[in-house]
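Undergrad: Have a look at this prediction, sequence included:
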Amino acid sequence: MERSDTPRVDVEALEGFQEFLTFTLGVEEYAIDILKVQEIRGYEQPTTIAHAPSFIKGVINLRGTIVPIVDLRIKFAVGKAEYTPFTVVIILNIQNRIVGVVVDSVSDVMALKGAQIRPAPEFASTVDTKYIQGLASLEERMLIVVNIEQLMLSSEMALLDESAR
C-alpha cells in the first residue's frame, strides 16, 4: 500500500458547500467566491492613472497583462489604507477580465453551505448593501460575503465599458 502525503478530498462531504476566500479590511472579515480568485500577490505600488477615482490605485503589469488595482478599503470606507508587509492584492478573473483588489490580509479558504449565509439586514438608504451577498456567522466570527462579480462589473467601478456589460 502506497502512502501519499497529498490529502484526499471527500467530494461527498463537500456537496452543497461553496468555497470562499476570507480576508480582512480594517477590523471586519469578508469572504468572496474562491472561483473568482486567480492568485494572491504581495502589494506593489501600481502606476497611477490620472483622473481615476480614489479607490482605483492604478495599474500593474502582470505577465504582460495590464491589471487595474482597486483598493477595497477605500471603496468600502473601512479603516485607513496603510500599506504594510501584510497588505496583499487578490487577483480576480471576472468574466475574462483581470482585476486586482487590495486588502489588509488574506485569512483562509472556508467552505460554507448556502444555509449558513443569511441575507444582509435592511438598512436606511445611506447604507448600500447591494454588493453584499449575505452574512455568515461561524462561532465567534462574522463574515461579510461580498458578491465580488457584481461589485466589479458595476458602472460605479468604471472598470468595463458599456459594451462589455
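TA: Nice, I can see it. Only a predicted model underlies this, so the values are computations on that prediction, with no experimental measurement involved.
Undergrad: Every contact and neighbour count from this point should use C-alpha atoms.
TA: Will do.
Undergrad: how about the helices of the chain, start to end?
TA: Residue ranges of the helices in the chain, as given by DSSP state H, are 11-14, 72-75, 148-153.
Undergrad: Which of those helices sits closest to Ile98?
TA: For Ile98, the closest of these is helix 148-153, at 10.2 Å, according to CA to CA.
Undergrad: Is Arg73 in contact with Glu82, as I believe?
TA: No: using CA atoms under 8 Å, Arg73 makes no contact with Glu82, being 9.4 Å away.
Undergrad: Who has more neighbours out of those two?
TA: Arg73 (20 against 11; other CA atoms under 10 Å).
Undergrad: Tell me who's in contact with that one.
TA: Taking CA atoms under 8 Å, 6 or more residues apart in numbering, we find Arg73 in contact with 25-26, 79-81, 102-104.
Undergrad: Quick check: Gln38 vs Leu92, distance?
TA: 5 Å (CA to CA, to the nearest Å).
Undergrad: Compare these two and say which one has the larger neighbour count.
TA: Neighbours per residue, other CA under 10 Å: of Gln38 and Leu92, the larger number sits with Leu92, 24 against 14.
Undergrad: mind checking the end-to-end distance for stretch 84-99?
TA: In stretch 84-99, first residue to last residue: 21 Å (CA to CA).
Undergrad: neighbours around Pro53, how many?
TA: Number of residues near Pro53 (other CA under 10 Å) recorded here: 14.
Undergrad: follow-up on the earlier one: may I see the contacts of Arg73 organised as JSON lines, with neighbour count and distance to Met157 added?
TA: Output for these, formatted as JSON lines (neighbours: other CA atoms under 10 Å; distance: CA to CA, whole Å):
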{"residue": "Leu25", "neighbour count": "23", "distance to Met157": "18"}
{"residue": "Gly26", "neighbour count": "16", "distance to Met157": "21"}
{"residue": "Gly79", "neighbour count": "13", "distance to Met157": "20"}
{"residue": "Lys80", "neighbour count": "11", "distance to Met157": "20"}
{"residue": "Ala81", "neighbour count": "18", "distance to Met157": "18"}
{"residue": "Val102", "neighbour count": "27", "distance to Met157": "14"}
{"residue": "Val103", "neighbour count": "25", "distance to Met157": "17"}
{"residue": "Asp104", "neighbour count": "26", "distance to Met157": "20"}
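Undergrad: let's bring in a second model and compare:
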Amino acid sequence: MNALTIRLDDELFAVEASQVREILDLVPITEVPNTPAFVGGLINVRGRVVPLADLRVMFGMERPEPDEDTRIVVMEVNIGGEPTVAGILADKVHDVTDIEAASIEEAPKVGMRWRPEFVKGIGKRNGGFIIIPDMERIFETPGDRNSPAAASEERSAL
C-alpha cells in the first residue's frame, strides 16, 4: 500500500496515497453549529465547501492548538458509495511510503487505545507501528463519535 504518513498526537497514521488530493497549510475554519465534535467545521478549497474532520476526536486524543506543523489533508473518500471530498487535520505530515501488505495486521479487539472498528489495520515500519484508519467507516458513522449512544448505534448498524 502506498500511503501518506501523518502524525496525530504522538502516533503515526497512514492514509492511502491514492485518496489524497492535496495537502494544505491551515486555512480559516468555519464552525457549524450542532455538528458532532468530530466535524471540525467547513473549509474553502478552491471555491468548494469541504467538511473538515478531526481524527483525534475519533481516537480519543488530546486536541492541541494548531502550530506551524499543522496541515489539512484533503482527500476523496467513498461515503455511502459516493466519492466525497473531505479534509482531515494532521499535527504533522511526514512522507509517502510503501507499507507492505504482508506487514499489515488486523487491529486487535482489546488492548488498544483506539476504537478497533475505526482501524483498518496496523502496519509495521522501522520497528514501529503505523495505524491505518478505516476512512470510509469513520466518515459514514452518524452522530457524535464520542458518545456511548453513537457507539451502540454503530454496533447495531453492523
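TA: Sure thing, it's come through. Computed from a predicted model, the values in this text were never measured in an experiment.
Undergrad: sorry, back to before: go through the helices of structure 1 and name the closest to Arg97 of structure 1.
TA: helix 148-153 (9.7 Å).
Undergrad: That closest one corresponds to what range in structure 2?
TA: Mapped onto structure 2 using TM-score structural alignment, helix 148-153 of structure 1 spans residues 135-140.
Undergrad: just stretch 56-63 of structure 1 next, same as before
TA: Under the criterion TM-score structural alignment, stretch 56-63 of structure 1 matches residues 39-46.
Undergrad: and what of stretch 36-47 of structure 1?
TA: By TM-score structural alignment, stretch 36-47 of structure 1 lines up with residues 19-30 in structure 2.
Undergrad: which residue is nearest the middle of structure 1?
TA: Of all residues in structure 1, the one closest to the mean position by CA atoms, centre = their mean is Ile32, 4.8 Å from it.
Undergrad: that older thread, which of the contacts of Arg73 of structure 1 lies closest to Ala136 of structure 1?
TA: Nearest to Ala136 of structure 1, judged by CA to CA, of those is Leu25 at 16.1 Å.
Undergrad: Need the nearest residue in space to the closest one, chain neighbours excluded.
TA: Residue nearest to Leu25 of structure 1 in three dimensions, not counting chain neighbours: Asp104, with 5.4 Å by CA to CA, 6 or more residues apart in numbering.
Undergrad: now for that neighbour: what does it line up with in structure 2?
TA: Asp104 of structure 1 maps onto Asp91 in structure 2, by TM-score structural alignment.
Undergrad: Phe20 of structure 1 too?
TA: Per TM-score structural alignment, Phe20 of structure 1 is aligned with Ala3.
Undergrad: Pretty sure that match sits against Gln19.
TA: No: applying CA under 8 Å as the test, Ala3 of structure 2 and Gln19 come out as separate, 9.2 Å apart.
Undergrad: my guess is Ile122 of structure 2 meets Phe129, correct?
TA: Yes: taking CA under 8 Å as the definition, Ile122 of structure 2 is a contact partner of Phe129 at 6.5 Å.
Undergrad: Have a look at those two and say which one is more surrounded.
TA: Legend: neighbour count by other CA under 10 Å for Ile122 of structure 2 and Phe129, higher for Ile122 (20 against 15).
Undergrad: So what does that one match up with in structure 1?
TA: For Ile122 of structure 2, the residue aligned by TM-score structural alignment is Leu135.
Undergrad: That match and Val109 of structure 1, how far apart?
TA: Going from Leu135 of structure 1 to Val109 of structure 1 by CA to CA gives 16 Å.
Undergrad: sorry, back to before: let me see the contact set for the match of Phe20 of structure 1.
TA: Residues in contact with Ala3 of structure 2 (CA under 8 Å, 6+ apart) are 14-18, 96-99.
Undergrad: Sort out which residues of the longest helix along structure 2 are buried, please.
TA: Identified as the longest helix of structure 2 according to DSSP H is helix 148-157. Using 16 or more other CA atoms under 10 Å as the test for burial, helix 148-157 of structure 2 gives 151, 154.
Undergrad: Kindly report the same for stretch 27-34 of structure 2.
TA: So for stretch 27-34 of structure 2, nothing qualifies as buried (16+ other CA under 10 Å).
Undergrad: Next: stretch 130-148 of structure 2.
TA: 130-139, 141, 143-145.
Undergrad: what about it, start to end distance?
TA: First-to-last residue span, stretch 130-148 of structure 2, CA to CA: 27 Å.
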